[in-house]
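Novice: The following block contains a protein sequence and its predicted model.
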Amino acid sequence: MARQIVPSRSFHRLLTSRHYPLASPAPPLRPILLPKALSRATAAATPQLPRRGRRPVVAASASAPAPSSSETEAVPGAWGKVSAVLFDMDGVLCNSEEPSRCAAVDVFAEMGVDVTVDDFIPFTGTGEANFLGGVARVKGVKDFSTESAKKRFFEIYLDKYAKPNSGIGFPGALELIMECKNAGLKVAVASSADRVKVDANLAAAGLPVSLFDAIVSADAFENLKPAPDIFLAASKNLGVDTNEVIYLANHMHNPFMTR
């Protein structure tokens, strides 16, 4: 079942104040690890996203000081300046990790190699070359061609699992993107997937490419996750200092997660 992305109260205050907690020392990117699931009680207690395109209204409370009206003035315990949000794709914007594993199983089945979706879990989110090649190494597949396997993987995935508007977007993903944009934040996709898969997933999720200020994929990079290259490039493309970027991810092997 797809999980709903429900920002916490602190994230709503972040979008309004555009400040994140000051910390020293701290890594350049501030990753937020999304939980695998939210309990009904937690979801009920968490404010839901506004309707698409509407700016959130944040109510002040005794336990939470009202956000500063200035983008540069920080209040005690407030968030430092935030200018952009980077979104991972698989497992964050799109419920595409399991379909990806199913497509990979289909690829290996055509080669006569018996694998399961679980075999691909350790390699999920690390780019298609390692996603497929990692399992091939574990299974001892001889004469394995990464490029041929990737080509066939994309053919199967796009034809069978990621048709346009097939509904693989997580509920709340579009609203969260729009909330960020309405708050004046730049938004980008930063993914270790090849661009052909990024475009297919966004189309399948009903998320127009035009929503994003930048899309950075694996094609032009040698070092993928957990190396931060893609995410540093996305920040550069946005023209935003990495100290002003929040990164939404769902895997511990994402950049800085293990530091």
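Specialist: On my side now, so go ahead. Here the structure is a predicted model, which means the values were calculated and not measured.
Novice: C-alpha only now, for contacts and for neighbours.
Specialist: Noted.
Novice: All the helices of the protein, residue numbers only.
Specialist: Secondary structure of the chain (DSSP state H): helices at 9-17, 40-45, 97-110, 128-139, 146-156, 173-182, 195-204, 229-238.
Novice: Which strands or helices does the fifth one pack on?
Specialist: Which is helix 146-156. helix 97-110, helix 128-139 (3 or more CA pairs under 8 Å, 6 or more residues apart in numbering; DSSP states H and E).
Novice: R152 is nearest to which of these?
Specialist: helix 97-110 (6.7 Å; CA to CA).
Novice: hold the first one in mind and look at this next one:
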Amino acid sequence: MAHKVQAVIFDLDGTLIDYEGASHEALEAPLLRRDKALSWDLHGKIVGTKTEDWSRTILQDVSMDPGALTPEAYVQEYLEEIKALYSKIPAWPGTLPLLRALKKAGFPMAIATSSPRISFDEKMKHHQEILDLMDAVVTGDEVARGKPAPDIFEEAARRLDRDSRRCVVFEGSPLGIAGGQAAGCLTAALPDPRFPENARRLEELRPTWMLTGGISDFKPDDLRLDCED
């Protein structure tokens, strides 16, 4: 092929599917039962993080009494709440057309998500075509360090048998973009208007592409470029 980009790696939640609305509802429900609430600003801070990290961060930020809810119990309650919402979470407009076009153009593709495998498998029951178009999947519980460490993107590139420096990472969170950059990848940022502070942080990271209009803004021909060695 005429370009040097070898593969494409996608985050899932907020990148390929519109996850954060349902996630906010599920994250807040256990807190509301204990007279606490979840702000969108706090939600924005934990986007892209592993379960053991976001549960601790939220509980600390809302000053939850450890006797009322532990991080481990919070994760379990969240998983029960979100399970009932999986069928209502849509793919973003433009997701499937882009994935089909990239597959037709011959790009290997992977998902690199901070979600644990058990929740990933549940939500993907409702997005089978997205899963079928992927050549590899890496979940957050399959790597030692979560985003912004490069581990999950390096592992995705390894499973695709590609050099991470020749991969493009699509991400909706600053932590994900930072992790992709740490792995040497080109990056395509997808800011969510519900998280204006995250949009500012994404701009500061200077991704290769800033897709303010959503994933449908990206065209496969955008990958026909020369990458510096």
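Specialist: Cool, got the structure. Just so it is clear, the structure is predicted and the values come from calculations on it, not from any experiment.
Novice: Superposed, how do the two chains score by TM?
Specialist: Laid over one another, the chains give 0.71 as their TM-score (TM-score structural alignment, normalised by the length of the second structure), with 179 aligned residues with a CA RMSD of 2.0 Å.
Novice: Just tell me which of the helices and strands packed on helix 146-156 of the first structure ends up closest to L158 of the first structure.
Specialist: helix 97-110 (9.2 Å).
Novice: Mean distance between that closest one and the second structure after superposition?
Specialist: Taken over the aligned residues, the distance from helix 97-110 of the first structure to the second structure averages 1.3 Å (mean CA distance after the TM-score superposition for the first structure).
Novice: tell me what that helix is packed against?
Specialist: Partner elements for helix 97-110 of the first structure (3+ CA pairs under 8 Å, 6+ apart): helix 146-156.
Novice: Which part of the second structure matches the helix it packs on?
Specialist: The alignment of helix 146-156 of the first structure onto the second structure (TM-score structural alignment) spans residues 71-81.
Novice: distance from the matching stretch to the first structure after superposition?
Specialist: Looks like 1.2 Å for stretch 71-81 of the second structure (mean CA distance after the TM-score superposition for the first structure).
Novice: Adding mean neighbour count and distance to D118 of the first structure, write the helices of the first structure out as a markdown table.
Specialist: What follows is the helices of the first structure, written out as a markdown table (neighbours: other CA atoms under 10 Å; distance: least, CA to CA, whole Å):
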| stretch | mean neighbour count | distance to D118 of the first structure |
| --- | --- | --- |
| helix 9-17 | 20 | 33 |
| helix 40-45 | 11 | 27 |
| helix 97-110 | 20 | 8 |
| helix 128-139 | 18 | 10 |
| helix 146-156 | 17 | 17 |
| helix 173-182 | 21 | 26 |
| helix 195-204 | 20 | 21 |
| helix 229-238 | 20 | 26 |
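Novice: nearest to G80 of the first structure, of those helices?
Specialist: helix 9-17 (8.9 Å).
Novice: where's L131 of the second structure relative to M109 of the second structure, distance?
Specialist: To M109 of the second structure, L131 of the second structure is 10 Å away according to CA to CA, to the nearest Å.
Novice: Looking at the two, which is more packed in?
Specialist: A direct count of neighbours by other CA atoms under 10 Å for L131 of the second structure and M109 places M109 higher, at 25 against 16.
Novice: What lines up with that one in the first structure?
Specialist: Alignment note: M109 of the second structure maps to V187 in the first structure; criterion TM-score structural alignment.
Novice: wait, what's in contact with its match?
Specialist: Residues in contact with V187 of the first structure (CA atoms under 8 Å, 6 or more residues apart in numbering) are 84-87, 177, 180-181, 211-214.
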